[in-house]
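Student: Pasting the sequence and the predicted model now:
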Amino acid sequence: MKSIIQVLEKSSTLLAGICLLITMLLISADAVARYLFHSPIPWTMDVISYYLMVVISYLAISDTFRHGDHIQLDLFLNRMSPRTKLISDTACSLLAACVFLVIAIGSTLSMIESFQADEFLTGYVNWPVWLSFLPISAGSALLSLRLIHHCSLLLSSGQDASLEQPEEA
């Protein structure tokens, strides 16, 4: 299970990184076209805001958790006993898994509904709405899978060795 999750995380993070690179290139090309040729690329902001930013945000979310880079309020954690930390981490991870599973299911249902209704976002190009939901569904489902796996490891061995510990600031 761990290796499947890691392959999915690496693939989704790679895709998010590629989309980040494409975003930077599109913004640069749009700026050059705007200031040198007085003719910006009309669809640039649409594709970035409708698709690329969604991919960048959601497909990297599970790998971000694995690296320990999500925001964590450790004001109380530092004062907890190891057992209380374990219980807190397990409960919070399970709750987060449920929340992101609801997001994954809801966005999948919205994606199917949008596809069946043949919905498009208006702009310079008519962009299909359902494509915006795809990375939300995939990223949320992957994070839920990672969190459930994390909880199972915490409950079975008391730790999750697959997570990287964040560096202290």
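Tutor: Structure's in. What do you need? Keep in mind that this is a model prediction, so the values were computed, not measured. Residues are numbered from 1 along each chain as shown.
Student: contacts, neighbours, all on C-alpha from now
Tutor: Will do.
Student: and the gap between residue 15 and residue 102?
Tutor: Applying C-alpha to C-alpha, to the nearest Å, the value for residue 15 to residue 102 is 23 Å.
Student: all strands for this structure, in order.
Tutor: Using DSSP state E, the strands of the chain run over residues 120-121, 127-128.
Student: Out of these, the one nearest residue 27 is which?
Tutor: strand 127-128 (18.6 Å; C-alpha to C-alpha).
Student: residues touching the most centrally placed residue in the chain, list them.
Tutor: By C-alpha atoms, centre = their mean, the chain has its centre lying nearest to residue 58, at 2.1 Å. Residue 58 sits next to 135-136, 138-140 when contact means C-alpha atoms under 8 Å, 6 or more residues apart in numbering.
Student: Residue 145 touches residue 97, doesn't it?
Tutor: Yes - using C-alpha atoms under 8 Å, residue 145 makes contact with residue 97 at a distance of 7.4 Å.
Student: try this one next to it:
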Amino acid sequence: MTGVERCLNGIERICRSLTVALILTTMVVVFCDVMLRHFLNRPLPWAYDLVGMYLLAGTYFLALSDSYAARAHVGVDIFVRRLGESARRILEMLASAVGITLFGLIGYAAWLRTVVSFMNHDTVSGLIAWPTWISSAIVLVGSFLLVLRLLFRLAAHAGSLVLGRAIVDVLQIDGVRMGE
């Protein structure tokens, strides 16, 4: 494992812990809101905005890179099974390049939105004036981290092809590392 990968793994581990905390917080807030709504007719008026703007965005975007690193994303591997290791590496490089482009654009848009929202002090109107820049910043952080992971995978697969030895493993199918 390279120093870059160790650093990425460390950041992803922190994001994974934050994601777990966000999920637990979401569960507690929603449970309390439902109980208060049904038994005391006193819902938490701020719960919907908190969960929708911050907690769910964090749960999704902060888990992206770690999920990708763990290969927990959905993939179509019906054709990949028949390809050699070099072809699989090239396909993973292509998929990484597409992901870098898409999530780079998402991150760039999130950056612009974060700056504008922060500078304009944008908030959601309601009982609590929740700042909107925080949710945009969460999207920015998650997208940026995924782009870093994808750049690492792209470079590692290219290096593996050039050097003729595995820097990173190729796609695993059915728990068996391909190319063995």
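Tutor: On my side now, so go ahead. Just so it is clear, the structure is predicted and the values come from calculations on it, not from any experiment.
Student: Got a TM-score for the pair?
Tutor: Superposed pair, TM-score by TM-score structural alignment, normalised by the length of structure 1: 0.92. Supporting alignment: 168 aligned residues with a C-alpha RMSD of 1.8 Å.
Student: sorry, back to before: comparing residue 145 and residue 97 of structure 1, which residue is more hemmed in?
Tutor: residue 97 (24 against 19; other C-alpha atoms under 10 Å).
Student: Quick check: that one touching residue 151?
Tutor: No - the criterion here is C-alpha under 8 Å, and residue 97 of structure 1 misses it with residue 151 at 9.3 Å.
Student: Now which residue in structure 1 aligns to residue 82 of structure 2?
Tutor: Aligned counterpart of residue 82 of structure 2 in structure 1: residue 79 (TM-score structural alignment).
Student: what's the neighbour count on residue 111 of structure 1?
Tutor: Neighbour tally, residue 111 of structure 1, other C-alpha under 10 Å: 21.
Student: isn't it right up against residue 133?
Tutor: Yes - Residue 111 of structure 1 lies in contact with residue 133 (C-alpha under 8 Å); the separation is 5.4 Å.
Student: can you pull the contacts of the aligned residue in structure 2 for residue 113 of structure 1?
Tutor: Using TM-score structural alignment as the criterion, residue 113 of structure 1 maps onto residue 116 of structure 2. Listed by C-alpha under 8 Å, 6+ apart, the contact partners of residue 116 of structure 2 are residue 133.
Student: sorry, back to before: ok, now how distant is the residue nearest to the centre of structure 1 from residue 116 of structure 1?
Tutor: 23 Å.
Student: Go through stretch 4-23 of structure 1 and flag the buried ones.
Tutor: 5-6, 8-10, 12-13, 15-17, 19-20, 23 (16 or more other C-alpha atoms under 10 Å).
Student: Tell me which of those residues fall in helices.
Tutor: Among the buried residues of stretch 4-23 of structure 1, the ones falling in helices (DSSP state H) are 5-6, 8-10, 12-13, 15-17, 19-20, 23.
Student: Can you redo those residues as a markdown table, where the extra columns are distance to residue 92 of structure 1?
Tutor: Below are these laid out as a markdown table (distance: C-alpha to C-alpha, whole Å):
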| residue | distance to residue 92 of structure 1 |
| --- | --- |
| 5 | 20 |
| 6 | 21 |
| 8 | 23 |
| 9 | 21 |
| 10 | 24 |
| 12 | 24 |
| 13 | 24 |
| 15 | 28 |
| 16 | 26 |
| 17 | 28 |
| 19 | 30 |
| 20 | 30 |
| 23 | 33 |
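Student: quick check, nearest of these to residue 126 of structure 1?
Tutor: Closest to residue 126 of structure 1, out of all of these and judged by C-alpha to C-alpha, is residue 23, at 19.2 Å.
Student: which residue lines up with that closest one in structure 2?
Tutor: Checking with TM-score structural alignment, residue 23 of structure 1 has residue 26 as its match.
Student: out of the strands of structure 1, nearest to residue 52 of structure 1?
Tutor: strand 127-128 (12.6 Å).
Student: what lines up against residue 96 of structure 2 once you look at structure 1?
Tutor: Structural alignment (TM-score structural alignment) places residue 96 of structure 2 against residue 93 in structure 1.
Student: And for residue 17 of structure 2?
Tutor: Here residue 17 of structure 2 is matched to residue 14 in structure 1, going by TM-score structural alignment.
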